[in-house]
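Undergrad: quick one, structure for this:
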Amino acid sequence: MALQRKLYTGTDFRRALSIEELRSIARRCVPHFAFEYVDCGAEDEVTLRRNRAAFESIGWVPNTLVDTSARHQRITLFGRPSSSPLVIAPTAMNGMLRHRGDVALARAAATAGIPFTLSTFSNVQIEALATKAGGRLWMQLYIMKDRSIARNIIRRADLAGCEALVLTSDANVFGRREWDQRNYRAPGKLTLRNLADVALHPRWFLNVIVPHGVPRFENVIDFLPAEARSARVGVGYLPKLLVPDVTWDDLKWLREEWPRKLILKGVLNVADAQRAADLGCDGIVLTNHGGRQLDGCVSPIDVLPEIAAAVGDRLAIVVDSGFRRGADVVKAIALGAHAVMIGAAPLYGLAAGGEEGARHAIGIITGEVDRVLGQLGCTSLQELGPHLLVRANPS
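TA: Next up is the predicted model:
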């Protein structure tokens, strides 16, 4: 019988040769509801698909007969060296994939020599992460209805020595992730089919739930009612804390309050990028929230060149959403980004193999970056530029 192409079907994350293969392993290692939370997009998932299509529409124009034996992917970001242009993006609920998942991700990032960004809605406190993980720690912030929550996070992030504060501005009107919601018969209550699926994942249950209990939203726990402090109920309560009245005045206030690097995450047009620079931001993140907020939104890679041309000499430009290959990272740098945030990719690794799995995910991407540089005839990221790219389907 002829062999056919198919991805590895087991659960050993070390067998994964790509992020897509690691994704399929992660799907088997955790209950469906936990995987869907990581994997799904908003509404019809048009933005989710567009993020990938945008990368696929860009082709390479490589150089040849270039000695690339000394190539590297090191960069300087905010005046400090990084081993690669990657930053681990802020993601919530990581404790539902692995016990103390945020610590595992931060340690993997520290080992790789790249920054890690902790979410406001993480399952580990800032202070614990700073103590147990080390490395370059950034703190993500939502400004909520109760502004004292932001003041609390800012103070604690400062005391913990966080290098940067990352204000997320594109989620205060919360996206509707329908495939995630379909796993619940009521807020915090899984459907019977999903409960049965949990029973089919005893290793996950014994790692995440027993003996630790359902993960809690540790960084905002003092501001939640007692019944909403665990992820089971709190996941339905947290959107109520997010309000649509966050404005540029809040960013001005943050700039006055925060003493170190300030990054605005949620920019997709030149005017907003320029205003962020004018208000004293040190960096911006071009993002559509990984396709999880506004469905039908433009892909960040499509607006990157014009934003880089406008403010690239004033701000560190970071880009995220849809990155699955090292080639995607190289394309972003060639189009003017200074760094790339990755969210889902290390989460697949975390789900499949904890800290070691997250390290494997980072290693897959950095290995691909290295190969692409060599195949392009480049020895460093500083040699990249739009001259190496062509739009296969120009708009």
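Undergrad: from here on, contacts and neighbour counts on C-alpha atoms
TA: Noted.
Undergrad: against which helices or strands is the biggest helix by length in the chain packed?
TA: Longest helix in the chain, counting residues (DSSP state H): helix 344-376. Under the contact criterion of 3 or more C-alpha pairs under 8 Å, 6 or more residues apart in numbering; DSSP states H and E, helix 344-376 touches helix 19-29, helix 32-39, helix 101-112, helix 326-334.
Undergrad: let me have those in a markdown table, extended by distance to Leu129.
TA: Converted to a markdown table, these look like this (distance: least, C-alpha to C-alpha, whole Å):
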| stretch | distance to Leu129 |
| --- | --- |
| helix 19-29 | 24 |
| helix 32-39 | 21 |
| helix 101-112 | 6 |
| helix 326-334 | 27 |
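Undergrad: I'd like the ones you listed laid out as JSON lines, including distance to Ala277 and mean neighbour count.
TA: Listed next are the helices and strands packed on helix 344-376 as JSON lines, based on distance: least, C-alpha to C-alpha, whole Å; neighbours: other C-alpha atoms under 10 Å:
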{"stretch": "helix 19-29", "distance to Ala277": "34", "mean neighbour count": "22"}
{"stretch": "helix 32-39", "distance to Ala277": "32", "mean neighbour count": "20"}
{"stretch": "helix 101-112", "distance to Ala277": "28", "mean neighbour count": "24"}
{"stretch": "helix 326-334", "distance to Ala277": "20", "mean neighbour count": "24"}
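Undergrad: quick one more, to check against the first:
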Amino acid sequence: MPTMNLVPVTSEDYRRIAERKLPRFLFDYVDGGAYDEATLRRNVSDFARIEPKQRVMRDVSNVTTNGMLAGENCEMPLALAPVGMGGMLARRAEVQAKRAADAAGVPFTLSTVSICALEEIASVSSKPFWFQLYMLRDRAIVQEILDRAWDVGVRTLVFTVDLAVVGERYRDVRNGIAGGASAWGKLRAGLLSYLSHPQWAIDVGIKGKPHTFGNLTKYVPAATDPSQYREWVGSQFDASVTWKDIEWLRGIWNGKLIIKGVLSSEDAHSAAEAGADGVIVSNHGGRQLDGVASSISVLPGVRDKIDGRAEVLLDGGIRSGLDVFRAKALGADGVLIGRPWAYAVAAGGEDGVENLLTAMRRELTVAMALCGVDNMNDINSDLVVARPR
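TA: Just a heads-up that it's a prediction; the model follows:
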């Protein structure tokens, strides 16, 4: 079916439309992973091995997906994950996604390297949002950004720890946004890609300005486009960060602290010992070290190691409400979705994200009802069977 006639329902539907609407370099930036993208694929395929157990003749006339994430009530245990350069996918896309998340009753997480600044997102509504931060070499900048986040009402900080160095992402190299491309490759990824996507060029390229990393404009005043900011951010990533730095962060941040990028039970234990309120089991969407385990495959071990000392969330591979059910059954308190909302905002803006979240909540409701449970607290490992690869 041609994508122009497609009525989108699933994450894959939105992905197909986004691929048509976005310049190739932007679609590949969102869609791609590290090296040969084995982990990216495994994140998704490993969910298919988790079979729900259908149970009948239970009273499921009042199924509710309501839950709690980071101490906040939500309509389902799901948050929009931070997506770097998200505002390039649609006009002021992070603003549109925040509005959609508000309407769906779930948290939105703003990336450090978002196009829209903290203050612009805060102006959307009085509903709080989460903020994601990297440990930068300049700790004074870290402190200042945290102060700005607190001043606009952020009370949940998502701190990403799996970016000591940037993963080798071949699609970005081929498209000229990570260095290494030929002059022809850069032209094809730049001007020619814009010309072949005139709707994006007008709506985002012209009407969606400024194309700067809003949270960092003050610190890179000479930069005029995202690629120049990327270079500065890359130089600021601090490969010397240890759990002692997390203890320092815990000492200056008075809100919830969630550590994102945990992929082993040992690191989960260290995060809890450093004072984290939660951990996000994540391999950065398969964008860092290719070949590592899928997020869902290591979730049970992390859950057991944490043993209630911190909240356990999962990021990576969630593509449906049924996947939310599966993650919950294997021990997640909640999940984050990145690529699905990125595809949806590129395909349909605010309405696309809101419709995607509505569909995922409906899928979660159906999964719960057909497995014989009517509230999130009753979802457990007895309701699924994990088949071997």
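Undergrad: re earlier: would you check the span in structure 2 matched by the longest helix of structure 1?
TA: The counterpart of helix 344-376 of structure 1 in structure 2, counting by TM-score structural alignment, spans residues 339-371.
Undergrad: quick one: the strands in the stretch 151-300 of structure 2?
TA: 156-160, 256-262, 278-281 (DSSP state E, counting those that start in this stretch).
Undergrad: most tightly packed of those strands?
TA: Burial among the strands of the stretch 151-300 of structure 2, expressed as mean neighbours by mean count of other C-alpha atoms under 10 Å, is greatest for strand 278-281, which shows a mean of 28.
Undergrad: list the contacts of that strand.
TA: When contacts are taken as C-alpha atoms under 8 Å, 6 or more residues apart in numbering, the neighbours of strand 278-281 of structure 2 outside the stretch itself are 70, 257-263, 268, 271-272, 295, 298-299, 302, 310-315.
Undergrad: quick one: map His317 of structure 1 onto structure 2.
TA: Rather than His, residue 317 of structure 1 is Ile. Under the alignment defined by TM-score structural alignment, Ile317 of structure 1 corresponds to Val312 in structure 2.
Undergrad: what sits against Gln73 of structure 1?
TA: Gln73 of structure 1 sits next to 83-85, 369-370, 380-381 when contact means C-alpha under 8 Å, 6+ apart.
Undergrad: please convert those to a markdown table, extending it with secondary structure, distance to Gly236 of structure 1 and neighbour count.
TA: A markdown table is the format used below for the contacts of Gln73 of structure 1 (DSSP: H, G, I helix; E, B strand; the rest coil; distance: C-alpha to C-alpha, whole Å; neighbours: other C-alpha atoms under 10 Å):
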| residue | secondary structure | distance to Gly236 of structure 1 | neighbour count |
| --- | --- | --- | --- |
| Ser83 | coil | 38 | 16 |
| Ser84 | coil | 36 | 24 |
| Pro85 | coil | 35 | 26 |
| Val369 | helix | 38 | 24 |
| Asp370 | helix | 42 | 21 |
| Ser380 | coil | 45 | 17 |
| Leu381 | helix | 42 | 21 |
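Undergrad: for Lys240 of structure 1, state which of the residues you listed is nearest.
TA: Ranking the contacts of Gln73 of structure 1 by separation from Lys240 of structure 1, with C-alpha to C-alpha as the measure, puts Pro85 on top at 34.9 Å.
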